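In: coords please:
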Amino acid sequence: MADEQPGNEEFIIDRSNLYIEESFTDLKTGTIKRLTPVKADGSEDKSRKTMFVGHTSIMTPNGPLPIQNVIGAKELAQAIKKFPEALQEAMDRLIEEVKKYQEQEQAKIQKPESNIIIPGR
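Out: This next block holds a predicted model:
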């Protein structure tokens, strides 16, 4: 996207990065998506690895907050086992990002200068 102005996006599908997406859910905690690489003709692309991505939402005072993370797994059973750890990692990163953002915002707040004269300074 050469031009960063809104409305100038290029909606072009990357034919070399296509995946078939399958979803597995327990209808309570979250969803695991299996992304199987395919070629532009729809046939499986054996030169790339299948990926698993975990999705869930946590409730906040402002409503649901979606969280997702890649799960390092080779098969669905392994992805199910690793789901809690992968989503906890995503949650921890999110918390760290929020803390950094809050610190940046606090630093922007102008603090009134004190006109108190301290002897010895």
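
In: make it CA atoms for all contacts and neighbour counts henceforth
Out: Will do.

In: now the helices: where do they sit in this structure?
Out: Assigned by DSSP state H, the chain shows helices spanning 76-108.

In: how about the strands of it, start to end?
Out: 18-25, 31-38, 51-60, 63-71 (DSSP state E).

In: Report the buried residues of the third one.
Out: Looking back up the chat, that one is strand 51-60. 51-56 (16 or more other C-alpha atoms under 10 Å).

In: Stretch 67-82 now?
Out: 67-71, 73, 79-80.

In: I'd like the distance from that stretch to the chain centre, please.
Out: Distance, stretch centre to chain centre, for stretch 67-82: 15 Å (C-alpha atoms, centre = their mean, to the nearest Å).

In: now the other sequence, so there's something to compare against:
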Amino acid sequence: MTEEVKTEAEKGQEQMDAANLFREEIYTDRKIGVIRCLVPVTAEGKVDESRKVIYTGEAQIMTQMGALPISFDIEADNLAAAVANYREAAKAGVEKTMKELQELRRAAASKIVVPGQPGFTPPEGAGGSGLVMP
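Out: Take a look at the predicted model:
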């Protein structure tokens, strides 16, 4: 049985917002990280002076599982200010990510596991004929 896969746009549920378009510019020092500038543009591709440029930063932190990408907003009115504010914004982004990871760990640790549910593993040495009592 073959089912055709359609994107949300093909289903007619989503469409690009012509009033909210941005051109993306990427800047890097090839050492520390990346700054993305989202420049507001009109549907014709001209810079939309009525909206503010958005600056975001990207960095990676090394974990036991490998590199973890971190994205964060940078408060700035121009690229020079975004470069100057990168360090503090990155620090705040890493702290926020670490708090979110700790919360996920707490939620996973406090989850009640009931025999018979997916994810339940009987304790080692508990026997186990594979029968589950109703």
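
In: JSON lines please, covering the strands of structure 1 and showing distance to residue 93 of structure 1.
Out: Below are these laid out as JSON lines (distance: least, C-alpha to C-alpha, whole Å):
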{"stretch": "strand 18-25", "distance to residue 93 of structure 1": "24"}
{"stretch": "strand 31-38", "distance to residue 93 of structure 1": "19"}
{"stretch": "strand 51-60", "distance to residue 93 of structure 1": "14"}
{"stretch": "strand 63-71", "distance to residue 93 of structure 1": "10"}
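
In: and the gap between the most centrally placed residue in structure 1 and residue 88 of structure 1?
Out: For structure 1, residue 68 is the residue whose C-alpha lies nearest the centre (C-alpha atoms, centre = their mean; 4.9 Å). According to C-alpha to C-alpha, to the nearest Å, residue 68 of structure 1 and residue 88 of structure 1 sit 10 Å apart.

In: which other residues reach stretch 71-80 of structure 1?
Out: 32, 34, 50-54, 82-83, 86 (C-alpha atoms under 8 Å, 6 or more residues apart in numbering).

In: if we go to 6 Å?
Out: Contacts with stretch 71-80 of structure 1, where a contact means C-alpha atoms under 6 Å, 6 or more residues apart in numbering, come from 52-53, 86.

In: Same question for stretch 32-40 of structure 2.
Out: By C-alpha under 6 Å, 6+ apart, stretch 32-40 of structure 2 touches 21-28, 47-48, 53-59.

In: If anything else comes up later, I'll come back, but that's it for now.
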